[in-house]
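S.K.: I'll drop the sequence and a predicted model, then ask my questions.
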Amino acid sequence: MIRYISGTDLWLQPTLAQSMFRDRASQFSERLKWDVAVDKRGYERDQYDTLNPIYVIVENDEGQHAGSLRLLPTTGRTMINEYFSNALEGGPIISSTTWECTRFCLSPSANPRTAPMLIASAARLLQEFEITTLVAVFDKFMLRKYRLSGVMPEVLGEGRNAGSLILAGRWQFNQRKLNDQMRRGSLDPHECELALANSSLFAQQELISA
């Protein structure tokens, strides 16, 4: 199941929220060894989770997190501008048609469809908000996964995080790329439409695009 959830509504789904933050700790702290904070409950959360982001989440049959990503408009505070400016050779990224994607996370129990489902679901959301571009920072080893997933970014620059090489990238999305990711994830377009209809995002649209 696809979920589009605002930060203010996330804890209305406690099982989903808890499992997402624990999977983020597993991926970013334990496996990638990034310099992130994990609290006593085993949650990886940061200050950007308090800015009412949009979470795109793939939920498994048990109501647990299978994969997720976090979106914020670049017209406000973003991780890429505040913490990874050394990876932006062209300067800060601020645009009403560009959002930042962070915390792309897959559960250890995720299946091969989860990543393309997540990408396709995010692309559909971008289309709904007339957003054409995503930017993100990512571990260099993700380049191979992006290539295999058919979503290679334009690399904007590189920097360091806890001694590891990280890259800043930009993705342009269009209908062709959306259709390709839908196919790769065997995702019925109606599932995204249902998720959009069931979300409360459009009641908050003025906050997100402000």
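M.R.: Yes, it's here.
S.K.: C-alpha from now on. contacts and neighbour counts both.
M.R.: Noted.
S.K.: measure F21 to W34 for me?
M.R.: Distance of F21 to W34, computed by Cα to Cα, to the nearest Å: 15 Å.
S.K.: middle-most residue in this protein, spatially?
M.R.: Nearest to the geometric centre of the chain sits L69, at 2.4 Å (Cα atoms, centre = their mean).
S.K.: which element is it on?
M.R.: Assigned by DSSP states H and E, L69 falls within strand 65-73.
S.K.: hmm, back to that, F21 and W34 - which one has more neighbours?
M.R.: Neighbour comparison, F21 and W34: the larger count goes to F21, with 21 against 16 (by other Cα atoms under 10 Å).
S.K.: and the longest helix for the chain?
M.R.: Assignment by DSSP state H gives helix 114-128 as the longest helix of the chain.
S.K.: same for the following helix or strand past that one, what does it pack against?
M.R.: As assigned by DSSP H and E, the chain's next helix or strand after helix 114-128 is strand 133-139. The contact analysis (3 or more Cα pairs under 8 Å, 6 or more residues apart in numbering; DSSP states H and E) places strand 133-139 against strand 98-106, strand 164-172.
S.K.: relative orientation of strand 133-139 and strand 98-106 in degrees?
M.R.: 40 degrees (axes from the mean of the first three to the mean of the last three Cα atoms, to 10 degrees).
S.K.: chain center to strand 133-139, what's the gap?
M.R.: A distance of 9 Å separates the C-alpha centroid of strand 133-139 from that of its chain, computed with Cα atoms, centre = their mean, to the nearest Å.
S.K.: Sort out which residues of it are buried, please.
M.R.: 133-139 (16 or more other Cα atoms under 10 Å).
S.K.: Presented hereafter is structure B, for comparison with structure A:
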Amino acid sequence: MQTTTLSFANLHNHGELFANMLRARRELFIVHNKWNLPEALGMEYDQYDTPASRWVVVHDEFGRVLAGNRLTPTTTRCGIYSYMIRDAQRGLLDTIPSDLLFDEAPVSETVWESSRLFVSHDVPAAQRRAVHARLILELGAAARNLGAAYCLTLLAATWPRWSDRVGVKMKAMGPVIETEGRHQVVAMDFATSLH
């Protein structure tokens, strides 16, 4: 199992890994979960897949994607968009309720958004926990390398049951909401975790 943090600056060094990650996202989010998301050429994408973002990918030596995640700075802007959680709060996304946070969405160089976190549907049950833990470990390292102390993420509301297992302090930042199931915005503390 390998991990790679991709950016627009290093995509050319990793062959098909970025495209494979977008294909794996499509397979899980569109095909398996039946979410209504943009797709092209067999890949899922959205307005947040920009040069400002980074993608943490867990993969095997052949480039088969096991898990992935996108990191986006909360300071980014692209037209009317900033980052998914903030844009939902601002009413720009019709698929996520605007009341997903207790307070105003942060805009800070030390806070990044973690989104599109997934473990591929075809990863065997016996390996899922290890793959997920590896993804979170690399996510924390990438976040700290980018200067982030915290990442905001929209997780399944079951997160309190497994957060201790991955070694990251997490705190609810909003109420449980209904969006493709029960979810909640959580702050992941990478300043004190995973050292």
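M.R.: Sure thing, it's come through. The structure displayed is predicted, hence computed values, not measured ones.
S.K.: How alike are these chains, TM-score-wise?
M.R.: Here the superposed chains carry a TM-score of 0.77, computed using TM-score structural alignment, normalised by the length of structure 2; 176 aligned residues with a Cα RMSD of 2.3 Å.
S.K.: My understanding was that the residue nearest to the centre of structure 1 contacts T102; is that so?
M.R.: Yes. Applying Cα atoms under 8 Å, one finds L69 of structure 1 in contact with T102, separated by 6.0 Å.
S.K.: ok, and what's touching the longest helix of structure 1?
M.R.: 2, 56-58, 66-69, 106, 132, 149, 173-174, 178-179, 181-182, 184-187, 192, 196 (Cα atoms under 8 Å, 6 or more residues apart in numbering).
S.K.: Show me how to select, in PyMOL, the buried members of the residues you listed.
M.R.: A single PyMOL command selects the buried members of the contacts of helix 114-128 of structure 1 (16+ other Cα under 10 Å):
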select buried, resi 2+56+57+58+66+67+68+69+106+132+149+173+178+179+181+182+184+185+187+192+196
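S.K.: all helices of structure 1, in order?
M.R.: Applying DSSP H to structure 1 gives helices spanning 14-24, 79-82, 114-128, 142-149, 175-184, 189-198, 205-208.
S.K.: Out of those, the one nearest N52 of structure 1 is which?
M.R.: Nearest of these to N52 of structure 1, taken as Cα to Cα: helix 205-208 at 8.2 Å.
S.K.: What's the local residue count around Y45 of structure 2?
M.R.: Residues within reach of Y45 of structure 2, counting by other Cα under 10 Å, total 17.
S.K.: residues in contact with it?
M.R.: Contacts of Y45 of structure 2 (Cα under 8 Å, 6+ apart): 22, 37-39.
S.K.: and which of those residues is nearest to R129 of structure 2?
M.R.: Taking the contacts of Y45 of structure 2 together and measuring to R129 of structure 2 by Cα to Cα, the closest member is L22, at 21.6 Å.
S.K.: Make JSON lines out of the helices and strands packed on strand 133-139 of structure 1 and add distance to S85 of structure 1.
M.R.: Formatted as JSON lines, these follow (distance: least, Cα to Cα, whole Å):
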{"stretch": "strand 98-106", "distance to S85 of structure 1": "13"}
{"stretch": "strand 164-172", "distance to S85 of structure 1": "9"}
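S.K.: Please work out which of these is packed deepest.
M.R.: Mean neighbour count (mean count of other Cα atoms under 10 Å) peaks for strand 98-106 among those, with a mean of 23.
S.K.: ok, average deviation of it from structure 2?
M.R.: The superposed strand 98-106 of structure 1 is, by mean Cα distance after the TM-score superposition for structure 1, a mean 0.7 Å from where its aligned residues fall in structure 2.
S.K.: In structure 2, which residues correspond to that strand?
M.R.: Matched against structure 2 by TM-score structural alignment, strand 98-106 of structure 1 falls on residues 111-119.
S.K.: Give the burial count for the closest residue to G91 of structure 1 other than its chain neighbours, as a bare number.
M.R.: Spatially, and ignoring its direct neighbours in sequence, G91 of structure 1 is nearest to S85 (7.0 Å; Cα to Cα, 6 or more residues apart in numbering). For S85 of structure 1, the neighbour count with other Cα under 10 Å is 18.
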